[in-house]
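Participant: build me a structure from this.
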Amino acid sequence: MQIGMVTACYLPVVNGVTRMIELYKKYLTAAGHEVTVFTVGEPDEVSDEPDVIRTAGIAVGDTGYYLTIRYNRLARAKMREMDIIHCHHLLMSAEMARRYGRCPIVYTNHTRYDLYTGSHIPLPQAAADAVMRQLWPDLTDNCDVVITPSASVQDVMRAFGVRRPIEVIPNGIELTTFARPGSPHSKQDLGLPDDAIVFTYVGRLSVEKNLDRLVTQFALARDVDRRLHLLIIGGGPQAASLARMISEHDLQDSIHLHGQVHHDKIGNLLTAADAFVTASVTEVHPLTVIEALAAGLPVAAVASPGISDTVIPGRNGLLARQVSGLSAAIVALASQPERLAAMSAAAREDSRQYDIRRTVAQTLALYERLRSERPDLERRKEKILWRWQDRQPLVEQLARLLRPQD
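Facilitator: Okay, here's the model as predicted:
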């Protein structure tokens, strides 16, 4: 089968989406399929990885994302040869696949666009929701089936009016990388005391991850238990401001910024930790949480879609109802070593359902079904209009939401 992975960004950009595409490509190729990645990048960017076609685009700041209005000639021609196209972004992905593809199109929703819109654009959440109630259904109409990695986000997408069939296929990881890392680290390797209770966060350092709240909640927990340490692994636009915040609160001795680490090395670092913590409420089905479970780390987090599908309170972690309760969850895990050990064993056991081989098998079954049913033949008869006059109701609603109150 010729499979196209269409994405708004790809390696060397590091995030959960590019990691999933990398894994899909690896395991689908090993199963005998031909996988081509279609993406956008620098005009002179050349990929060392085979079967990656980059169309030149305009950089969106330093985000790693690029914009283009059309794919290059090679990408357009190659996309017409695909048996299945699998899109991984709502913008710069699904519409391109519909325009150039001649086969069924699958779209995986990796992002809480409703929450990201409010985080990254100065809009009230009500205005961001209005935007997504229009865009989410319209843009997913470019596809035949939507995949969501968690059932709770399936509910969110339905609430926002997505019309296409939605199937739940959980994200997967290479379990061995985290369950049995090649070079495990100890607390001493990281310069931490033997009696330290180490919580770790792994991920992008950006505003939607709620890292300022994480630092605040950890500081409250450490006031209760001075053995607590927080290891933050990752890079991103908030790295400098986070370092300043840690310094201003005199937390340099207990919160450690480890910086960006190659993905293959993260499992080694997790062996020095006792638990995982995140304050993010914008997740879909976070790979870093799954990786923590595979490493035997109970998770302290906030109950929210995506997280609640993965973390089972009292079994493999603890969930706070609000971010303000995260400090209590941290203290509760740190103060009960026997319970922590039991949760660690449960975390390893629960992670087995997220084996990437299982994810790929489920996705392949969907591909085969779509190749047989060919819903794209009916979809291609539909006319999708993208004229400003068709967006007048959205514009009027935004105007009402953004108008200053009298």
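
Participant: going forward, measure contacts between C-alpha atoms and count neighbours the same way
Facilitator: Noted.

Participant: give me the neighbour count for Phe218.
Facilitator: 24 (other Cα atoms under 10 Å).

Participant: wait, isn't it in contact with Ser327?
Facilitator: Yes: contact status for Phe218 versus Ser327: in contact at 5.8 Å, counting by Cα atoms under 8 Å.

Participant: in terms of contact, does Glu95 touch Asn142 like I think?
Facilitator: Yes: here Glu95 lies in contact with Asn142, judged by Cα under 8 Å, at a distance of 5.9 Å.

Participant: neighbour count winner among the two?
Facilitator: Between Glu95 and Asn142, Asn142 has the larger neighbour count (other Cα under 10 Å), namely 25 against 19.

Participant: for comparison, sequence B:
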Amino acid sequence: MRVGIVTATYLPSRNGVATSTALFARGLRDLGHEVRIFAPRHPQMPPREDGVYRLNSSFAGARALGAPADYPVMLAPGPLLTSRLPLRDLDVLHTMHPFLAGQLALRWSRLSGAPVVYTAHTQYDQYLHYAPMPGRVGRAVLRPHVSAFARRVDAVLAPGRAMVDMLREYGFAGRVDLLANPVDLASFRAASGAAFRTEFGVEPETPLVMYLGRLAPEKNLD
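Facilitator: Modelled structure (predicted):
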């Protein structure tokens, strides 16, 4: 299959969606599929990226929207750039975003006739403290938009029950299939709980939990 992934964030940005997208692409390619990733330009992106097609972006726009510093905002491509993108022979389009990237996926599906799959990856209510507007206003705009987008696509996926519950709370009553986020277990093979316990004086019988990620309110670390 020829799979087009339309994403608002991709490596070298460091966040869950960028990481999941890269791992999904690797896994699909290992299975013999062709993957084309359509992502915003990043100043630290490699000079050559096989299968990655960069769209114009803005860091100033990211700051205005309250996005993290390492998250350039994708800009809508014009007709000339769109005509140069390999879109017409895609078999399926996938996105994790109900905003511009998702709208592009819907628009591009009309060029190829490919179905659109949406993975609900982000609990947007938990990120409203970054937005330059009152949370009440943000929720009033956000929830119906996400629900309406989910109704327009051909399939909706979620990595866990929390995301399904979010979609239901937003008003989406359609089918949602569970598909866990990919994890590269090889990255953790060298981890040694015994060495950590010795270094920090943690007894063998004491439960040990590790968290790896951002220290931010939406991560619910408390």
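
Participant: is the spatially closest residue to Val52 of structure 2 that is not a sequence neighbour part of a helix or strand, or is it coil?
Facilitator: Once flanking residues are discounted, Val52 of structure 2 sits nearest to Ile37: 4.7 Å by Cα to Cα, 6 or more residues apart in numbering. Following DSSP: H, G, I helix; E, B strand; the rest coil, Ile37 of structure 2 is assigned to strand.

Participant: identify the residues contacting Ile37 of structure 2.
Facilitator: 4-7, 51-53 (Cα atoms under 8 Å, 6 or more residues apart in numbering).

Participant: again, only using 10 Å
Facilitator: Contacts for Ile37 of structure 2 (Cα atoms under 10 Å, 6 or more residues apart in numbering) come out as 3-7, 10, 21-22, 25, 49-54, 93-95.

Participant: equivalent analysis for Ala97 of structure 1, please.
Facilitator: Residues near Ala97 of structure 1 by Cα under 10 Å, 6+ apart: 4-7, 38, 71, 76, 79-80, 84-87, 103-107, 142-143.

Participant: please report how far the residue mapped onto Glu95 of structure 1 from structure 2 lies from Tyr130 of structure 2.
Facilitator: Residue pairing (TM-score structural alignment): Glu95 of structure 1 is matched to Gln103 of structure 2. Computed with Cα to Cα, to the nearest Å, the distance linking Gln103 of structure 2 and Tyr130 of structure 2 is 22 Å.

Participant: do the same with Met163 of structure 2
Facilitator: In terms of Cα to Cα, Met163 of structure 2 sits 20 Å off from Tyr130 of structure 2.

Participant: how about the helix ranked longest in structure 1, which residues are buried there?
Facilitator: Ranked by residue count and defined by DSSP state H, the top helix of structure 1 is helix 356-373. If you call a residue buried by 16 or more other Cα atoms under 10 Å, then helix 356-373 of structure 1 has these buried ones: 356-360, 363, 366-367, 370-371.

Participant: hang on, Glu368 of structure 1 packs against Met1?
Facilitator: Yes: using Cα atoms under 10 Å, Glu368 of structure 1 makes contact with Met1 at a distance of 9.2 Å.

Participant: what do the two both touch?
Facilitator: In contact with both Glu368 of structure 1 and Met1: 83-84, using Cα under 10 Å, 6+ apart.

Participant: Arg161 of structure 2 maps to what in structure 1?
Facilitator: Using TM-score structural alignment, Arg161 of structure 2 sits opposite Ala151 in structure 1.

Participant: and the most centrally placed residue in structure 2, what element?
Facilitator: Geometric centre of structure 2, nearest residue: Val17, 3.0 Å, by Cα atoms, centre = their mean. Using DSSP states H and E, the element containing Val17 of structure 2 is helix 16-30.

Participant: kind regards, and thank you for your time.
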